[in-house]
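1. pasting the structure only:
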């Protein structure tokens, strides 16, 4: 006689809870994306008002751009070196190393430098914006601004957003220069490629379009970084714990959105 089928109820319950958890997480994520989009629209509408006080944006450009150069430089050195090491490993026995510079150049310009620079900057700037606005909300400074008829988006968010959008291309170009230099040094020290061969291969199949796309999409990343930090700063609850949660959510969401927009832009233009 065939024994009845035993259904693992506990396993089904765990699977169901996991499914509901993933569904709720996706719902919350897309809800945040909608709120961030709304905040981005309000920021863009108020952006022309910044010309009445340009000094706010210049100050933020210094904080976001110049103070991030050291972090970007250190990261770019290892990005350029790692690109050469990985390309050499993949080429070994299959492709001649005379194409090493071309492959490294393509990878750095189109993906590695723009994306990794955006992720590194977001870890610093998104958290800083979320912490600043969250602290102002916790200490009721935002309420005080509302009482004085001062628009928080105009005076707090617009300067930071313009600074992020303007400085991200500058940081990426700087990152590419550092990464290229590091890749040349790594290739000379750890491979059999000569300097002349490597530099000549850099010019092979190089299209200005690749450089333009890699730099231009970082402006979108800059908008994402600023909007994500601002959104979670405004949404934070009062107290130190709420500010900490806001910074964590800001950097996590910014990283995911950067990768999402990178895929969308690559799908549309490449």
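-> Perfect, thanks for sending it. Just so you know, these numbers come straight off a predicted model, no measurement behind them.

2. from here on, just use CA atoms for contacts and neighbour counts.
-> Fine.

3. quick one: residue 61 from residue 54, how far?
-> Residue 61 is 11 Å from residue 54, where distance means C-alpha to C-alpha, to the nearest Å.

4. pasting the second one now:
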């Protein structure tokens, strides 16, 4: 029993220590975020990688999710003659929850892993040491542009994902479930409120910071060799995904607890 409790305590302390290290890393990143110099070329490259190149996976994820959501709501609503709520529930479900969360998880899968692998490889090949030799702070050069790009682009991706998801639900409802196109669109517009859209964009910004920050943190703290790169990539996606889901819960409570 003592050995079991000791093991649990050790795990808890390890988690708390990891949280502390991430918090310190985030604080240092924030400090560098507001102080010069700024590396514009790195920032533009991160914008391209995180934003534009993520559009296909975000679009496909959103359109299929919106269509499946419409089918499920219609099937469930038909049990108590509430099929007419499909446009309203698809809209609020995509904008408040599914759009931001799924985009965040796709970014974690695609971008966080890429950032972690890239920076970990740079560490293994001593490119980060070379930056220090050239009097370039690694976090200023590698972390800040990527975190700033995540803050800017992921809310835009969430907005695009919300629209595409609603469009996917619209297509299924109109083409397969017999909804009137004009009525469906009118119900969607009437039901959504500015707070719904605001919450979606704020979640996107938070998820973008989490995804890029965890990729940079895991890459900077990776072990040596190919095994270290693989471990950093895996841990970055795991941590980013869990933190995104936790942040979604907290932000939902902030916006909609009343």
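-> Yep, it's here. Computed from a predicted structure; not experimentally measured.

5. looking at residue 61 and residue 54 of the first structure, which one has more neighbours?
-> residue 61 (22 against 11; other C-alpha atoms under 10 Å).

6. the first structure: which residue goes with residue 46 of the second structure?
-> Counting by TM-score structural alignment, residue 46 of the second structure lines up with residue 60 in the first structure.

7. got the buried residues for the helix or strand in which its match is found?
-> Applying DSSP states H and E as the criterion places residue 60 of the first structure in helix 54-64. Applying a neighbour-count criterion of 16 or more other C-alpha atoms under 10 Å, one finds 56-57, 60-61, 64 buried in helix 54-64 of the first structure.

8. want to throw the residues you listed into a markdown table with distance to residue 226 of the first structure?
-> Listed next are those as a markdown table, based on distance: C-alpha to C-alpha, whole Å:
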| residue | distance to residue 226 of the first structure |
| --- | --- |
| 56 | 15 |
| 57 | 13 |
| 60 | 11 |
| 61 | 12 |
| 64 | 10 |
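
9. identify the farthest-apart pair in those.
-> Pairwise distances across those peak at 12.3 Å for 56 and 64 (criterion: C-alpha to C-alpha).

10. residue 68 of the second structure - how many residues pack around it?
-> 17.

11. the helix or strand that it is a member of aligns to what range in the first structure?
-> Residue 68 of the second structure is part of helix 55-77, with elements assigned from DSSP H and E. Alignment of helix 55-77 of the second structure against the first structure: residues 69-91, by TM-score structural alignment.

12. tell me which element the residue nearest the centre of the second structure falls in.
-> Residue closest to the average C-alpha location in the second structure (C-alpha atoms, centre = their mean): residue 104, at 2.2 Å. Applying DSSP H and E as the criterion places residue 104 of the second structure in helix 99-107.

13. after that helix, next one along is what?
-> Moving toward the C-terminus from helix 99-107 of the second structure, the next helix or strand (DSSP H and E) is helix 113-124.

14. that next one packs against which elements?
-> Here helix 113-124 of the second structure touches helix 194-220, helix 225-256, going by 3 or more C-alpha pairs under 8 Å, 6 or more residues apart in numbering; DSSP states H and E.

15. average offset of that helix relative to the first structure?
-> Averaged over the aligned pairs, helix 113-124 of the second structure sits 0.8 Å from the first structure after superposition, using mean C-alpha distance after the TM-score superposition for the first structure.
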